[in-house]
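Novice: The amino acid sequence is not available; the structure is as follows:
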């Protein structure tokens, strides 16, 4: 954000200098108009070209090259547009020309100064790196943090959700995680990292078993890149903006209905209005999901190990209606507002969820990969009709395949289409 602000300041300053050279003041109308038109186009192009990615913090020349190419594209496009529309015919060529040239110079100068200050402030460690040592020794650079897996209760166990939660808390806020472990533990660690929404790497010489997607280096040793997170910073910002643009108005518009449902629940049976249940979220971190309580208090299934049956005796009268119409899910708009969920994404599952007689993660180890994105109120699996109890292994596999397909092909347009399609499956034969 600071770099974006500096680029904007550089462009405005450049056109101000152009105005000063030609008219003796900093804010002539023609130079001001050109600056106002240039700025949003340039920043939009620069964002799309990666001029504010992590790469530009690591290498200043990369940032200058991307910003300069964005400026060049912007100026060429605007000049061509102005020529055909016959606008800005009476402007000063000196003021506009000086502004354009000055933009290139000042953007490069501001970015060079920014790079120097940032590298000085962080002592060259632009990204936060964590090395986890699992029963092996490894020379760790001074800029990286290091923890011992055993001492922190960490082990590559895909069947232990509580351990996954501990790992998620350890790597929160970390940009790059490197695991140094024995050969037989490399694949389990790699499977854990693939759902952690970070850049994860394994120190190894074996490539095939862990599904590596690239090669990196740390302390003179080769590491394999096994996970990078499905969305870039820009796409995460776009998805978060989409969530807030929908969740905030929805909460305001639905407030009267939500209050009415809350009173109906309290009138129908004793107990709290909301039901809170721990579920697996992004990066395999546990979070509390909010739902309207639809069951009798003493029969609520907090672990989620017993799927709801048709005509389930645990469900209250009001609960039967709000489950059938999916109204019980609306409090999850609060989860979206607080940042633990998205409007669209893989549905979060309870820890005790079963497909037949197997826990979800025992059915397919790729199950943990679906947590690379925030869970959603609705998702691709839901609009395809994959709802209700999971009596068989295939019931989960269809949902898992849809979730992995969604993660691999995410776009904000697809989120919008899924959200619109959700209206057709709000009332579903498997919702009970």
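Specialist: Arrived safely. On a predicted model such as this, the values are computed, not experimentally measured, just so you know. Numbers count the residues shown, from 1 in each chain.
Novice: C-alpha from now on. contacts and neighbour counts both.
Specialist: Noted.
Novice: Now do the strands in the stretch 151-300 of the chain.
Specialist: Here the stretch 151-300 of the chain has its strands, by DSSP state E, counting those that start in this stretch, at 176-181, 199-203, 214-218, 221-227, 274-280, 286-292.
Novice: Kindly reformat these as CSV containing distance to residue 399.
Specialist: Listed next are the strands of the stretch 151-300 of the chain as CSV, based on distance: least, Cα to Cα, whole Å:
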stretch, distance to residue 399
strand 176-181, 29
strand 199-203, 25
strand 214-218, 29
strand 221-227, 22
strand 274-280, 16
strand 286-292, 20
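Novice: this is the comparison structure:
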């Protein structure tokens, strides 16, 4: 009942309220992005949604328009080169994710869930299949995001996504929601140009 109906209703109204409440911040960020560099304000990218159906995710653009498309940041040879000045701030504070409130409103995403994979992140998609994590709506934040985020190896991230999928509840969502504020405030787990660092350090 909660996972199939109540969660979606809550997501809809929270995203709608948030868009209205944060509209002045949206405006400021839009102006800052436009002044800082050439290109569109909103960046769209094909991602994997519920039941592995594709959708366009929305983000504030943080990279130069000449950045290779459809490539995860950690696979770029020199990701720092492509990130704009305003983009660096947006990524560090996770404010670049705010337009995904529109994705949540539309039903493409949920507030809490596995982060949506790029359509060509086949290794991540395959790992998530093992745990049923591709069968639910991806989220703005989730269990993996509060437990390492970019620092996690794909295998570990997928296990956490599967653990969330198997334990969807108001308590679990509240835990992830509150935990997200702590992680974002400390910019914890944000690693440009690499993934799996946390697990590699533990193995050494």
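Specialist: Ah, there it is. These numbers come from a predicted model, not from an experiment.
Novice: one step back: buried deepest among the strands of the stretch 151-300 of structure 1, which one?
Specialist: Here the criterion is mean neighbour count by mean count of other Cα atoms under 10 Å, and of the strands of the stretch 151-300 of structure 1 the winner is strand 199-203, at a mean of 26.
Novice: Distance check, the spatially most central residue of structure 1 against residue 243 of structure 1.
Specialist: Geometric centre of structure 1, nearest residue: residue 236, 4.2 Å, by Cα atoms, centre = their mean. In this view, residue 236 of structure 1 and residue 243 of structure 1 are 11 Å apart by Cα to Cα, to the nearest Å.
Novice: where does the nearest residue to residue 145 of structure 1 once chain neighbours are set aside land in three-state SS?
Specialist: Excluding the flanking residues, the one nearest residue 145 of structure 1 by Cα to Cα, 6 or more residues apart in numbering is residue 130, at 4.7 Å. Each residue gets one of three states, and residue 130 of structure 1 gets strand by DSSP: H, G, I helix; E, B strand; the rest coil.
Novice: Count the neighbours of residue 130 of structure 1 for me.
Specialist: 21 (other Cα atoms under 10 Å).
Novice: And for residue 427 of structure 1?
Specialist: Using other Cα under 10 Å, residue 427 of structure 1 is surrounded by 16 other residues.
Novice: Next one: the residue nearest to it when sequence neighbours are not counted from residue 102 of structure 1, what distance?
Specialist: Leaving aside its chain neighbours, residue 427 of structure 1 sits nearest to residue 325 (5.0 Å; criterion: Cα to Cα, 6+ apart). For residue 325 of structure 1, the distance to residue 102 of structure 1 (Cα to Cα) stands at 60 Å.
Novice: related to what we said a few turns ago, surely the residue nearest to residue 427 of structure 1 meets residue 430?
Specialist: No. Applying Cα atoms under 8 Å, one finds residue 325 of structure 1 not in contact with residue 430, separated by 11.0 Å.
Novice: so where in structure 1 does stretch 21-33 of structure 2 end up aligned?
Specialist: Per the alignment by TM-score structural alignment, stretch 21-33 of structure 2 matches residues 253-265 in structure 1.
Novice: Buried by neighbour count: which residues of the matching stretch qualify?
Specialist: For stretch 253-265 of structure 1, the neighbour count (16 or more other Cα atoms under 10 Å) marks 258, 261-262, 265 as buried.
Novice: how much space between the residue nearest to the centre of structure 1 and residue 5 of structure 1?
Specialist: Applying Cα to Cα, the value for residue 236 of structure 1 to residue 5 of structure 1 is 20 Å.
Novice: what's the answer for residue 340 of structure 1, then?
Specialist: On the measure of Cα to Cα, residue 340 of structure 1 and residue 5 of structure 1 end up 29 Å apart.
Novice: of the two, who's got more company?
Specialist: Remark: of residue 340 of structure 1 and residue 5, residue 340 carries more neighbours, 19 against 10, as counted by other Cα under 10 Å.
Novice: wait, is that one part of a helix?
Specialist: No. Assignment of residue 340 of structure 1 by three-state DSSP gives coil, placing it outside any helix.
Novice: That one pairs with which position in structure 2?
Specialist: Checking TM-score structural alignment: residue 340 of structure 1 goes with residue 108.
Novice: Could you verify my assumption that that match touches residue 139?
Specialist: No. Contact criterion Cα under 8 Å: residue 108 of structure 2 and residue 139 do not qualify, at 9.0 Å.
Novice: Now for residue 236 and residue 243 of structure 1: what residues contact both?
Specialist: Residues touching both residue 236 of structure 1 and residue 243 (Cα atoms under 8 Å, 6 or more residues apart in numbering): none.
Novice: returning to that earlier point: report the contact partners of the match of residue 340 of structure 1.
Specialist: Applying Cα under 8 Å, 6+ apart to residue 108 of structure 2 gives the contacts 49-50, 55, 137-138.
Novice: Can you add distance to residue 20 of structure 2 and give those residues back as a markdown table?
Specialist: Compiled in a markdown table, the contacts of residue 108 of structure 2 are given as follows (distance: Cα to Cα, whole Å):
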| residue | distance to residue 20 of structure 2 |
| --- | --- |
| 49 | 25 |
| 50 | 26 |
| 55 | 23 |
| 137 | 23 |
| 138 | 23 |
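Novice: Out of those, the closest to residue 168 of structure 2 would be?
Specialist: When the contacts of residue 108 of structure 2 are compared for distance to residue 168 of structure 2 (Cα to Cα), residue 137 wins out at 11.6 Å.
Novice: In contact with residue 146 of structure 2, which residues?
Specialist: Counting by Cα under 8 Å, 6+ apart, residue 146 of structure 2 has contacts 176, 179-180, 183.
Novice: That concludes my questions; thank you for your assistance.
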